[in-house]
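A.B. asks: missing the sequence, but the structure's below:
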């Protein structure tokens, strides 16, 4: 997927926050598109030079030219033209739009853009029409785009409405092939956490089957995002989550994640598994960790489920992942070690895998719906089931290294069908 698609195809990016900016870096590096059109949706700074300043350097990943060519590289931003709102990044023409925030008013057709990555985080309801007052992903289609990739999970406001037939959630390496270019126009690339979690769960379901996984839970220890405050402030009117108004600089903040719901969209077997997902935010700029806990039913005829068996599953899965979406390692890592790691959706740290096996006692007399006569005929109404609990650790770069690379692969594979 590294080969250029063609010099005539243009990519649109809506929003230049964390994911939008790094998506721009990513596609400049890949040289997959002949031109990139970025919609800022508002005036920024005092000139286009201020936008260039923002693009050229990053507090987490360093200089853009260093990202592209290493520490000895020179600046790659040239030909800044304020009048045209354009510049070149490593030879790739980039045009900036600074007028319209509503996707329906951006005018992608005027600029020859057929594919848009919406990285704004604002237009997540695929059921919303193009004329929605505050805008929608469908507005991009009305403005001339043929396909829209949303860099976040879908959020349907009206739960009674079904998912539209032309919308789908995909994660590369898990259900990426479910995308149908003839049917789908709006594609969610899920989230960084769901992407990592899907690559952690898929090998386990393949190995054991969903029915042997009695329950599962996860907690993501997640780097800060723009939804956290730098310093404490008063909560906005009507807000009930008071922690979101507290400083991320010196706090561990409990929050929520929609990873469990999104996971069911990409791995249908997850609907059979009781699953809980939790999240905490910590004061780091990037690099996150999923702690996955699964409870497995042992089988007398099968081999024992222990640390060695779990790690062997991930070793095989990583070896069968030619794209490098899953990495297995026995090394001892910290979060800084995985920042910027290319493409990997999940890095399994086998050194920390733990298992414990014990018997779960079930009193059949207290199980609703069992026949009373059957219970009376049994010698004992208490059965013991061997259950193994496994704890698995998976690292991911929630920005550039993991998620943006996966988002980029999704975008390029869609572009190849246009």
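C.D. replies: Right, received. Where do you want to start? Fair warning: this is a prediction, and the values are worked out from it, not measured in the lab.

A.B. asks: only C-alpha atoms from now on, for both contacts and neighbour counts.
C.D. replies: OK.

A.B. asks: now stretch 292-305: how far from the chain's centre is it?
C.D. replies: 29 Å (Cα atoms, centre = their mean, to the nearest Å).

A.B. asks: if you could redo that for stretch 223-241, that was the one I meant.
C.D. replies: 22 Å.

A.B. asks: secondary structure class of residue 314, three-state.
C.D. replies: helix (DSSP: H, G, I helix; E, B strand; the rest coil).

A.B. asks: what sits against it?
C.D. replies: 203, 328, 348 (Cα atoms under 8 Å, 6 or more residues apart in numbering).

A.B. asks: for comparison:
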């Protein structure tokens, strides 16, 4: 494959498989560096992994031939990246979330590692289109943040640049995920996540709002949030309430600015919606965040400031994966 960068996917779960699908699809039509997946590393049965790549309850059938063989020629090498010519590792296990752990990939011969989850240390964090102008070739280990941070940041950045933000609170109404259970079971760290996910509305924690400071530094200490897990398989909604620094914001101006951003500097990253949609309607959307102009609200506080409420949808699996792959292609351009 010409103009390609060899990539390995470490961890072939929900995001790993979606990343493979997205990279494959983009390789068929897009210009620029292509992500050539030459290795998939996972502890699970290869036959089962191939089956789950082909058939997906949320995203449908992958309409391409899927076959597999178990390569044991590197059985004595934990990560055979040097031998395979791997330049970039898409780290999707959820375990290598510190630089010192991700360094294993670098030591094995890869040049770059991109985490598909929030880092647990000071690893540089990027939301494609929002702060990727700060991404430089000397950053060999980076994080693509979370699906919710990728939804929140584009919408928020537009408002923050115009009016500034005193403080805010975010609620993500989020599809259930694989860290929950289908029946009531023991969950020592969070009792509520142990309740039947498909039968309950489950309040729980999220670090997505606080993590925004890693992408938009001016928001440090100004934003917090919670998650409400709901009984849908995929498709989520970010509800953001902000107190603005500058006065004068209106529903019309907020919507106009978000629309302009979706057609300009954030095109492909921020979508814009004016229809009365529901969560199923955004499944498969490639933007990391789909601003919903039908739900924008503004009220004035006693001191004349504005309290703003805005909403954005996101496919918490595929929208995020598209952002993750965009980030991977940006990193791959350093070695292409």
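C.D. replies: Received it, and whenever you're ready, just let me know what you need. What you see is a predicted model; the values in this text were computed from it and never measured.

A.B. asks: can you give me the TM-score here?
C.D. replies: Between these two chains, after superposing, the TM-score reads 0.92 (TM-score structural alignment, normalised by the length of the second structure); 329 aligned residues with a Cα RMSD of 2.1 Å.

A.B. asks: hmm, back to that, reformat the contacts of residue 314 of the first structure as TSV; add secondary structure.
C.D. replies: Converted to TSV, the contacts of residue 314 of the first structure look like this (three-state DSSP):
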residue	secondary structure
203	helix
328	strand
348	strand
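
A.B. asks: so which of those residues persist in the second structure?
C.D. replies: Of the contacts of residue 314 of the first structure, the ones still in contact in the second structure (both residues aligned by TM-score structural alignment, their matches' Cα atoms under 8 Å) are 203, 328, 348.

A.B. asks: leaving out chain neighbours, which residue sits closest to the second one?
C.D. replies: On the basis of Cα to Cα, 6 or more residues apart in numbering, the spatially nearest residue to residue 328 of the first structure that is not a chain neighbour turns out to be residue 348, at 4.8 Å.

A.B. asks: all helices of the stretch 101-250 of the second structure, in order?
C.D. replies: For the stretch 101-250 of the second structure, the helices defined by DSSP state H, counting those that start in this stretch cover 147-163, 208-211.

A.B. asks: need these in a markdown table (columns: distance to residue 319 of the second structure).
C.D. replies: Listed next are the helices of the stretch 101-250 of the second structure as a markdown table, based on distance: least, Cα to Cα, whole Å:
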| stretch | distance to residue 319 of the second structure |
| --- | --- |
| helix 147-163 | 8 |
| helix 208-211 | 16 |
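
A.B. asks: possible to save those helices as TSV with mean neighbour count and distance to residue 84 of the second structure?
C.D. replies: Formatted as TSV, these follow (neighbours: other Cα atoms under 10 Å; distance: least, Cα to Cα, whole Å):
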stretch	mean neighbour count	distance to residue 84 of the second structure
helix 147-163	23	30
helix 208-211	23	35
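
A.B. asks: residue 354 of the first structure matches what in the second structure?
C.D. replies: Applying TM-score structural alignment, one finds that residue 354 of the first structure aligns to residue 297 in the second structure.

A.B. asks: got the contact list for its match?
C.D. replies: Here residue 297 of the second structure is in contact with 251, 308-310 (criterion: Cα under 8 Å, 6+ apart).

A.B. asks: cool, and residue 188 of the first structure?
C.D. replies: For residue 188 of the first structure, the contact set (Cα under 8 Å, 6+ apart) comprises 149-154, 167-170.
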